[in-house]
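Asks: predicted model follows, preceded by the sequence.
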Amino acid sequence: MLAAAVLAAGCTIEDDPDTTEEAGGCDPALVSGLGRWADAGFSGTVAITGEGVECRAAFGTADGTAPVTDETVFAIGSVSKAFTAAAVLGLAHDGLLSLDDTAGSLLPGLSGPAAEVTVEQLLLHTSGLEGEHGRDHEPLDRDAAVAAISGLASAFEPGSDFLYSNAGYSLLALIVDEATGNYRDHMADNMLVLGGERFGGFWDGEPAAPGPRAVGRVDGAPSTANGDFAGPFWAMEGNGDLAMTAGELADWTRALFEGEVIDPEAVQALLDTTFDNGDGTAEIPGWVSVGPELLGTPVITASGGGGDTGHNAVAAWLPEQEVSIAVASNGEDVTAGDLVDAIGPALAAGEPIPLPEGHAEVDPEELQAREGTYVLDSGGSYTVTAGEDGLEAAATGADAVAAMFASADFTAEDVAAHEALVEALLGGETEAGREELEAVEGDIGAIEEVRLAGTAVEQDELRTYVELVTAEQTVLGWYALDERGGIGGVWLGAERPVFTLVPTGEGEYRRELAGVGDGVRVVFDGDAMTVTGPAGTAAARRE
């Protein structure tokens, strides 16, 4: 998936005009191509580490002013699970627990279905635990976390199926805490150490990751989750709590699989503990193993993002090349995941990386001339405003949002299934739905009607927007659910989804420039606005 390592032959180049620092050790063609992706909106760091290879390339700005460098710290989100899994495998090797142990036998006070699942099932997301035990950056102490996880239901017989679970990895962190005396101390002293030196740390709380921190963007605005949350932190411990530079993540990934973080026997146990997904990939603790039939070479990868930090991270290990790669980003236009999705297949095939479509010269007068409200025949609308580098189109109505939908990761069927799950949730058809309705109505009043307002891909996840109608107000919000209807993310009081339109010439625009090939294209002709994409063609006219 990231066979760029094969191209990175160890040559050193001078500063590239598209990078914000020296791209030492990187293949010049690779850096030049990445620079084009930076022009299209990628802001972050690419790091490649292997025998004779040490590539670092940084692009964009860390906080809107200061440049991203190799020293810039990013929250790595769910890639933190790889560290938690390594800690658990290390403790198992040391005889402090067994992968066959039930969670209840290791953690006093735990009850309910969670107590009956094994450590191995938690590591592989096959425990069946559904729902969340807490929300990011909301205080949750240890006892409350144990109680909340004890109250989670089971979606299936443990070990029989796969269901991604943040709560499951926080339960593993609680098990580490019980076995060692302190989860954070154990992670800092054992997992966040390379060559005898500590590195990285936690995004919130102590020990904190040292170094300048990138400021992410969430829904078009700078993130306010800048690491000043005072805790307690058990909603995110073990499942998305760590932070470091991309270079540190690449170095740690290589050190892990080469047996320098945990004993080589523990590494082998990690590789041997699997759940076959049936599509050429398999879950292993904290990672996904991708077979050579899919990408031409075996790859072990982990990714994280989609949270309120506005950061995105991908780590990969190429065992045949003995090379590790990490990409971290702090922008919305082209995330680390977007970049990997776009260039990975070509790299795996040994072809030049595809480049984003060119950006036409911006004419501020032309942008201002496009401003206004454009109404679709079906009733929805776009409020178009001029930005610095293009247009921003705020979509009102499910039809307007649907016309702008394009994704390499999600299909129209995925959208329909997600919207059905949101309707079931807010219809109170599940226990989780009834609990959510009770919480929401406690905030905004009794809900008289729920209207779907469209589904968009934001922060690499499906978000279905809804209008919650009460006797006194209509509140816009969005829900991101897992495949079984568990809440992965929710935001009430949200703004309308906004789509960036970048000029490509002659009144034509493209929805961002992250995509290659098919995407959403918009043409303005006088008062007419035509949107063409995977959903078909929609015509709107300016009021």
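Replies: Thanks, I have it. Residues are numbered from 1 along each chain as shown.

Asks: from here on, contacts and neighbour counts on C-alpha atoms
Replies: Noted.

Asks: now do the helices in the stretch 251-400 of the chain.
Replies: Listed in chain order, the helices of the stretch 251-400 of the chain (DSSP state H, counting those that start in this stretch) span 264-272, 292-295, 336-348, 364-369, 398-403.

Asks: next, the one to line up against it:
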Amino acid sequence: MLPFNLILAAAMLTSSQADPATELRAKLDELGKQNFSGVLYMEKDGKEIFFHSVGYADPESKRPFTRQTGIEIGSIVKPVVRVAMLKLAEDGKVGLSDSISKYFRDVPEDKKPITLQMLMNHTSGFQDVFGGDYEPIKRDALMQKMLEAKLLFTPGSKDEYSNCGFSMLATIIEKVTGESLERHIARTQFTPLGLRRFGYVLPNWNRDELMTGYGSKGERWGTPREKFWYKDGPSWNLRGNGGMIATAKDLATWSLAAHGGRLLKPGSYKLFMPSWAEKPPSATAISMSAGGNGIFNTVLAYMPHHKLVLVAASTDGRFEIENHLRPLYPLMLKVAGG
């Protein structure tokens, strides 16, 4: 007969191996040896089912990650702007087939065929960026640069990623509504959902609430608010296409609302998720958005069959969490009971 302590140890080992959440935490801790420092947060049916952090939100002060830590979400701003534009279309304030010439004066002939839908689909022909994220440039100055620049291709003929295309969408939203982009999104999306920790400046972020980033050589990069920002938000090289900050909880809540019919009417949702409109999502379908600036890397994923949303964020330029997350999806589904 085995001694009691060996029996107990074996039982504990079996229990640990059978617990998906414990296994997932161990996997994330292992990634810490590969320079992962960040968080993974999961919700199912609007309720938290998993939270785990590795490393520190600020290594110098040993400040830990919490559920209230502000995450730089990068290009995940773009789906938020798309929802804003689709809601304006629902209200008849814009038409997705409208030419940009309806919203800007003296649009050159080569750019008159560009529509709002093309801006949303990255088929406008505009180049990606016109300057660094934190290089100062105001809204109208960037729009003038865009209208004067040579297009990469005939509008609508192919797709090529364009950050500045979403800055133009943000400008159109401001022109149509008479509100700043952030205030409009807060009024029509965040406030109705009870989201107070999502935005550029309206959440009034404190430096001690934010993740501190590190570069590809392990050097301190800092927080987004240590870089150049105007009083109402970042440079327009970043405005509308990136740079917002959110807690994992608020980002997850927004995702569930966007996919769950709380923000868009069914017809608009089909435009938001055209692939699912053509073919219903399978049991393994995932809608994934990712954002990064070479320092921070954030992933927002939604699995409709399981009503599961996850937010993962990392703070080290030597580690891209997106590349390491996919192999963990089956384990995450086990955590969710799927």
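Replies: Received the coordinates, thanks. No experiment lies behind these values; they were computed from the predicted model shown.

Asks: can you calculate the TM-score here?
Replies: After superposition, the two chains reach a TM-score of 0.81 (TM-score structural alignment, normalised by the length of the second structure), with 306 aligned residues with a Cα RMSD of 2.9 Å.

Asks: tell me which of the helices of the stretch 251-400 of the first structure lies nearest to V466 of the first structure.
Replies: helix 398-403 (9.1 Å; Cα to Cα).

Asks: which bit of the second structure covers whichever helix or strand comes after that closest one?
Replies: Per DSSP states H and E, the first helix or strand lying C-terminal to helix 398-403 of the first structure is helix 412-426. Following TM-score structural alignment, helix 412-426 of the first structure has no partner segment in the second structure.

Asks: now for helix 412-426 of the first structure, which elements pack on it?
Replies: Identification of packing neighbours for helix 412-426 of the first structure by 3 or more Cα pairs under 8 Å, 6 or more residues apart in numbering; DSSP states H and E yields helix 431-444, strand 449-458, strand 461-469, strand 474-481.

Asks: again, only this time at 7 Å
Replies: Other elements packing on helix 412-426 of the first structure under the criterion 3 or more Cα pairs under 7 Å, 6 or more residues apart in numbering; DSSP states H and E are helix 431-444.

Asks: next, format the helices of the stretch 251-400 of the first structure as a markdown table and append mean neighbour count and distance to V88 of the first structure.
Replies: Listed next are the helices of the stretch 251-400 of the first structure as a markdown table, based on neighbours: other Cα atoms under 10 Å; distance: least, Cα to Cα, whole Å:
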| stretch | mean neighbour count | distance to V88 of the first structure |
| --- | --- | --- |
| helix 264-272 | 17 | 9 |
| helix 292-295 | 14 | 28 |
| helix 336-348 | 20 | 27 |
| helix 364-369 | 14 | 55 |
| helix 398-403 | 22 | 43 |
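
Asks: quick one: these as a markdown table, columns for distance to V218 of the first structure too.
Replies: A markdown table is the format used below for the helices of the stretch 251-400 of the first structure (distance: least, Cα to Cα, whole Å):
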| stretch | distance to V218 of the first structure |
| --- | --- |
| helix 264-272 | 34 |
| helix 292-295 | 32 |
| helix 336-348 | 15 |
| helix 364-369 | 24 |
| helix 398-403 | 18 |
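
Asks: to E54 of the first structure, which of those helices lies closest?
Replies: helix 336-348 (18.2 Å).

Asks: and L437 of the first structure, how many neighbours?
Replies: L437 of the first structure has 18 neighbours, counted by other Cα atoms under 10 Å.

Asks: I should have written E219 of the second structure there, sorry.
Replies: Counted with other Cα under 10 Å, residues neighbouring E219 of the second structure total 11.
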